[in-house]
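Student: turn this into a model:
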Amino acid sequence: MNWETLTSTAQLTDLINASHENPVLIFKHSTRCSISSMALNRLERSWNLEEAQPLTPYYLDLIAHRDVSSAIAAQLGVEHQSPQVVVISDGKAIYNNSHMGISYNDIIKIAKDLSPA
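Tutor: This next block holds a predicted model:
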């Protein structure tokens, strides 16, 4: 999986703006949590780059960058969870789920719905 790393609130603002062109996925990962590691592993094992187009995946280490995680909650109106996946399109969170509710199949369905016809 070709993760982009999300490390700053300025970068978050940029990717929210960029989501007007292409949707983005943020995986919020707690490096201290075994459930988060399991959810990350499940997503990475299932990820198919071609199938996931046009999503750009971003990885957030929320222990190292808690301010960015808080900004995601504030700017996108999603309650903080860990682990959590948030899909952003047109500047809005259109999908978010956490823990074992994170579903590759749901994410891919969203990607297909957002793909140009």
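Student: CA only for contacts and neighbour counts going forward, please
Tutor: Fine.
Student: nearest residue to the residue nearest the centre of the chain in space, please, no chain neighbours.
Tutor: Central residue of the chain (Cα atoms, centre = their mean): I26, 1.7 Å from the mean position. Leaving aside its chain neighbours, I26 sits nearest to Y58 (4.7 Å; criterion: Cα to Cα, 6 or more residues apart in numbering).
Student: tell me where this protein has strands.
Tutor: Secondary structure of the chain, counting by DSSP state E: strands at 4-5, 24-29, 56-61, 84-89, 92-98.
Student: what's the local residue count around the closest residue to N2 other than its chain neighbours?
Tutor: Nearest residue to N2, sequence neighbours excluded (Cα to Cα, 6+ apart): P57, at 7.3 Å. The number of residues packed near P57 is 21, by other Cα atoms under 10 Å.
Student: how about this one, so we can line them up?
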Amino acid sequence: MDWKRIENVGQLEDLKKQSQDKPVLIFKHSSRCSISNMAFDRLNRNWKDTDFDKVSPYFLDLISFRDISDQIAREFGVYHQSPQVILIKNGQAVYDNSHMGISYGEIMGKVEG
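Tutor: A predicted model of the protein is given here:
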């Protein structure tokens, strides 16, 4: 799966704009956390090529970019967690979950719902 990378705070405004046309999914990942690795792997295994037509997936390495993670929490009104998924529609966070609560089926249900 080809996740786009978030590497600067300026991208957040672009993501908000992009989410006006198609939902945006952010996966906040900690490479130091085995649960994060497991959740990311599980999401990748379930992802279908047609899902790219429904949602734009983004990946944030929060070890390298903790400041961006903090800004995401402020901008979208979500509590910082790791690992964490945040679904953005029309510039707003409409869903977030973390750890073992990260579920492909649940995410796609929110994308399509």
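Student: TM between them?
Tutor: For this chain pair, the superposition-based TM-score is 0.95 by TM-score structural alignment, normalised by the length of structure 2; 113 aligned residues with a Cα RMSD of 1.0 Å.
Student: circling back: pretty sure the residue nearest to the centre of structure 1 contacts D61?
Tutor: No - proximity of I26 of structure 1 to D61 does not meet the contact threshold set by Cα atoms under 8 Å, at 10.5 Å.
Student: returning to what we had before: gap between the residue nearest to N2 of structure 1 and W47 of structure 1?
Tutor: Per Cα to Cα, to the nearest Å, P57 of structure 1 is found 10 Å from W47 of structure 1.
Student: ditto for N22 of structure 1
Tutor: From N22 of structure 1 to W47 of structure 1 the distance is 18 Å (Cα to Cα).
Student: quick one: stretch 33-44 of structure 1 to chain centroid distance?
Tutor: On the basis of Cα atoms, centre = their mean, to the nearest Å, stretch 33-44 of structure 1 sits 13 Å off its chain's mean C-alpha point.
Student: outside of that stretch, which residues touch it?
Tutor: The contact list for stretch 33-44 of structure 1 (Cα atoms under 8 Å, 6 or more residues apart in numbering) reads 1, 27, 29-31, 82-83, 99-100, 102-104.
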